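Engineer: got a structure for you, letters missing:
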């Protein structure tokens, strides 16, 4: 039974890996092509490019680290390349999360309508606000890497004092839990900001529908459609990232028992977020959706 489940998880992981690379690569290709041809690119497309690149890196990091941990655990315990793997995973996950959050803020400032002076100030200077938030995220990234580096040095110090294999494996499990806990704590801020953006978008849509008196025309006007489309994108991000955090939580538990089956389950859930959310971004973006339909039509015509 265990071998069957491992085979199923392997097939799903391969499918997620292919979908994730294709969807994120497609976002980068289409937007970069437009950038070259038109010599300009909208702020949202710039965000999508960096987001897609970070998610490609995240997908590869998850698969490589999980594979090494399952099949060559001595590489982790000896510390060979461990710092590089953890730091690169942290960086790619940081930008994958924060850029999706920034995308939520961008939709909020562009679509929502409030009379609050502070909101109007931010709305009029949306591009500068997005840039400042992006620069501010580097502070969180620096603190995150600093905290992880402290855990790493403490783990290496303990391993140098006791070089037995059993001690190294058990101590690595404790180190892994500490690192994942740190990553999760630093992920709460952007997740909370995205959640607030989602709630404000709902409130703005509610006010807009009340203004339109819930008429049939009101259900079809462009602002209503923009609200609903933005809500779909933000809620999909929140749900998928919640599943990603769930995989990390399960992984904390499995680290103590070194259960390969549970590790593969965590990998499957973890890759689902950066792969499928990018696919939903394509479907929710008119330009990307039209380009994907055109590509699919050409591929179908050649067959």
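Structural biologist: Yep, it's here. Computed from a predicted structure; not experimentally measured.

Engineer: when you work out contacts or count neighbours from here on, use the C-alpha atoms and nothing else.
Structural biologist: OK.

Engineer: residue 186: what's it in contact with?
Structural biologist: 140, 144 (C-alpha atoms under 8 Å, 6 or more residues apart in numbering).

Engineer: check which helix or strand it maps to.
Structural biologist: Using DSSP states H and E, residue 186 sits within helix 165-211.

Engineer: kindly report the same for residue 145.
Structural biologist: Counting by DSSP H and E, residue 145 is found in helix 126-161.

Engineer: circling back to that earlier point, how far off centre is the helix holding residue 186?
Structural biologist: 10 Å (C-alpha atoms, centre = their mean, to the nearest Å).

Engineer: and for stretch 125-140?
Structural biologist: How far stretch 125-140 lies from its chain's middle: 18 Å, per C-alpha atoms, centre = their mean.

Engineer: contact partners of that stretch?
Structural biologist: 43, 98-99, 102, 105-106, 109-110, 122, 186.

Engineer: if you set the cut-off to 6 Å instead, what comes out?
Structural biologist: Applying C-alpha atoms under 6 Å, 6 or more residues apart in numbering, stretch 125-140 has no contact partners.

Engineer: and stretch 36-48, by the same measure?
Structural biologist: Contacts for stretch 36-48 (C-alpha under 6 Å, 6+ apart): residue 35.

Engineer: may I see the buried residues of that stretch?
Structural biologist: Across stretch 36-48, burial judged by 16 or more other C-alpha atoms under 10 Å covers 45, 47-48.

Engineer: got another, please set it beside the one above:
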């Protein structure tokens, strides 16, 4: 049985928890706004054109999964920090944990699918299989998205089942820290489940690395051919812009993969503060990468730059109205 902290320790803990909750809230709501913007722009384009291309389909699924992942992660984290007694009411914790894992996995699968899509569309290789993929990629994308959803759903159901079995055991919660430590012990009892999650992340990370290497080699060869022929190609700027976007995503994806491994390691060591710090890093990935996608997409960038002045004008007009109304 855990021993509760002194009043001084509780005050320090509550202050630290409040600070973490505020930081998580700011990160999550910024990421939710960015991904909601992507989804809304693509949906308006869908209504206008009555159809979507393969890239827009992936971005629509990616933005939606990231929006709901951040939303549920915020509820999960705030409940874990502040509303512990409500979190462990059956089946609130099981549902939140499984939904969070489902949207996290779908987010990673969709982002890896976008990475592979860029690789197939941009890179040029005289390989029969690669040529076949380039021709059939538009037909492959819907199957890829459906497969990502199904796999993520299986992982979400698995998380719910394993968490429900763990919580069916009798845990004694005598203070706030004991509930969080009990959730850590749940993680330790289901190492095979985390092994499956780690394998899934490793597969995604391998696909991202392989795609990045292919794109780098294709760009290098394209640039060498241009220098040899002393010609300028208009597609060179598009190659460079896409490579900047993909390389930035590769760096962020690598950091996210490292955070996953660290989460598994610190879960076994009961390092709660380190896990929350890793969560803070992970929550920046969906928003920051979506922002990179916006500025690498001309239509999304144009819409965003068009929206920001409107928001600024609205705030300035309200301030002017308040000044005129004030005596």
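Structural biologist: Sure, I can see it. All values derive from a computational prediction rather than experimental measurement.

Engineer: one step back: quick check, distance from the helix holding residue 145 of the first structure to the centre of its chain.
Structural biologist: Per C-alpha atoms, centre = their mean, the centroid offset for helix 126-161 of the first structure relative to its chain is 17 Å.

Engineer: ok and it relative to helix 165-211, angle-wise?
Structural biologist: The directions of helix 126-161 of the first structure and helix 165-211 differ by 160 degrees, with axes from the mean of the first three to the mean of the last three C-alpha atoms, to 10 degrees as the criterion.

Engineer: list the buried residues in helix 126-161 of the first structure.
Structural biologist: 126, 129-130, 134, 141, 144-145, 148-149, 151-152, 155-156, 159.

Engineer: among those, which one sits closest to residue 174 of the first structure?
Structural biologist: residue 155 (8.9 Å; C-alpha to C-alpha).

Engineer: map that closest one onto the second structure.
Structural biologist: The alignment partner of residue 155 of the first structure in the second structure, by TM-score structural alignment, is residue 166.

Engineer: number of residues surrounding the closest residue to that match other than its chain neighbours?
Structural biologist: Leaving out its chain neighbours, the residue that sits closest to residue 166 of the second structure by C-alpha to C-alpha, 6 or more residues apart in numbering is residue 186, at 5.9 Å. Neighbourhood size, residue 186 of the second structure [other C-alpha atoms under 10 Å]: 20.

Engineer: now name the helix or strand holding the aligned partner of residue 40 of the first structure in the second structure.
Structural biologist: By TM-score structural alignment, residue 40 of the first structure lines up with residue 51 in the second structure. Per DSSP H and E: residue 51 of the second structure is located in neither a helix nor a strand.

Engineer: check the gap between residue 51 of the second structure and residue 284 of the second structure for me.
Structural biologist: 31 Å (C-alpha to C-alpha, to the nearest Å).

Engineer: tell me the spacing between the spatially most central residue of the second structure and residue 118 of the second structure.
Structural biologist: When C-alpha atoms, centre = their mean is applied to the second structure, the residue found nearest the centroid is residue 286 (3.5 Å). Residue 286 of the second structure is 18 Å from residue 118 of the second structure, where distance means C-alpha to C-alpha.

Engineer: repeat that for residue 73 of the second structure.
Structural biologist: Using C-alpha to C-alpha, residue 73 of the second structure is found at 28 Å from residue 118 of the second structure.

Engineer: settle it for me: which of these two has more neighbours?
Structural biologist: More crowded of residue 73 of the second structure and residue 118, by other C-alpha under 10 Å: residue 73, with 24 against 18.

Engineer: what does the more buried one correspond to in the first structure?
Structural biologist: Aligned partner of residue 73 of the second structure by TM-score structural alignment: residue 62.

Engineer: what's the answer for residue 118 of the second structure, then?
Structural biologist: In the first structure, residue 118 of the second structure lands on residue 107 (TM-score structural alignment).

Engineer: so which elements touch the helix or strand hosting its match?
Structural biologist: Element membership for residue 107 of the first structure, per DSSP H and E: helix 82-111. When contacts are defined as 3 or more C-alpha pairs under 6 Å, 6 or more residues apart in numbering; DSSP states H and E, helix 82-111 of the first structure packs onto helix 43-71, helix 165-211.

Engineer: okay, the ones you listed in TSV with distance to residue 33 of the first structure next?
Structural biologist: Formatted as TSV, these follow (distance: least, C-alpha to C-alpha, whole Å):
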stretch	distance to residue 33 of the first structure
helix 43-71	11
helix 165-211	29
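
Engineer: closest to residue 300 of the first structure out of these?
Structural biologist: Of these, the one closest to residue 300 of the first structure (C-alpha to C-alpha) turns out to be helix 43-71, at 25.7 Å.
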